[in-house]
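Asker: predicted model and sequence follow; I will ask about them next.
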Amino acid sequence: MSVPKELYNVKFVEYNESLKILYLVDDNFKSICDEYCKSKLKAEKFKRKFEKNFKHKLEYENLSKELEEEILIYLIRKG
């Protein structure tokens, strides 16, 4: 059993050795760490979804503006 990579971060760097040992021998500490890792992974997943959705939102906003212009031009020419 190895220590999850999410635990190797700047906040815990000075405690790496203790973290490794406690993770392997203390079930309560391991449980806390595992929950932390799950929450970090979920947060990253939602961040990626948000970024993807934001990109799509911008694309559709731009498309809407272009289509508005086309509609106005069409109305002006035919009206």
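Answerer: Everything's here; your move. Numbering: from 1, shown residues only.

Asker: going by C-alpha atoms from here, please, whenever you check contacts or count neighbours.
Answerer: Noted.

Asker: the residue most central in space within the chain: helix or strand, and which one exactly?
Answerer: The residue lying closest to the centre of the chain (Cα atoms, centre = their mean) is Lys47, at 2.1 Å. In this assignment (DSSP states H and E), Lys47 forms part of helix 27-78.

Asker: this is the comparison structure:
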Amino acid sequence: MSVPKELYNLKFSEYLESLKVLYLVDDNFKTICDDYCSNMLKTEKYKKKFEKYFQYKLEAENLAKELEEEILIYLIRNGWDKK
């Protein structure tokens, strides 16, 4: 059984050797670490989804603005006054 890669980070770097030992011998500590790793993976997954959908949102907003301008230009060019 090896230590999950998510535990190899800057926050734990000073304690890496102790962390490795505790992870292998202490079931409570292992559970905490496994929960931490699981949540880190979920966080990364949702971050990627957020970035993906945020990009779609920006693209849709930009397209809507361009279409607004086209609609206004069309109305103005065809002599439709504001009412």
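Answerer: Done, it's in. Given the structure is predicted, the values throughout are model-derived calculations rather than measurements.

Asker: TM value for the aligned chains?
Answerer: Comparison of the two superposed chains (TM-score structural alignment, normalised by the length of structure 1) gives a TM-score of 0.94, and 79 aligned residues with a Cα RMSD of 0.8 Å.

Asker: before we move on, the earlier item: could you check how far the residue nearest to the centre of structure 1 is from Asn53 of structure 1?
Answerer: The spacing between Lys47 of structure 1 and Asn53 of structure 1, counted by Cα to Cα, to the nearest Å, is 10 Å.

Asker: now Ile71 of structure 1
Answerer: With distances taken as Cα to Cα, Ile71 of structure 1 is found 26 Å from Asn53 of structure 1.

Asker: same check on Lys20 of structure 1?
Answerer: In this structure, Lys20 of structure 1 and Asn53 of structure 1 are 37 Å apart, going by Cα to Cα.

Asker: now do the SS call for Val3 of structure 2.
Answerer: Per DSSP: H, G, I helix; E, B strand; the rest coil, the local secondary structure of Val3 of structure 2 is coil.

Asker: I'd assumed Tyr23 was in contact with it.
Answerer: Yes: counting by Cα atoms under 8 Å, Val3 of structure 2 touches Tyr23, with 6.9 Å between them.

Asker: of the two, which one has the most company?
Answerer: Higher neighbour count among Val3 of structure 2 and Tyr23: Tyr23, with 21 against 17, using other Cα atoms under 10 Å.

Asker: who touches that one in this structure?
Answerer: Tyr23 of structure 2 makes contacts with 3, 29-30, 33, as judged by Cα atoms under 8 Å, 6 or more residues apart in numbering.

Asker: that one and Tyr15 of structure 2: what is the separation?
Answerer: Using Cα to Cα, Tyr23 of structure 2 is found at 12 Å from Tyr15 of structure 2.
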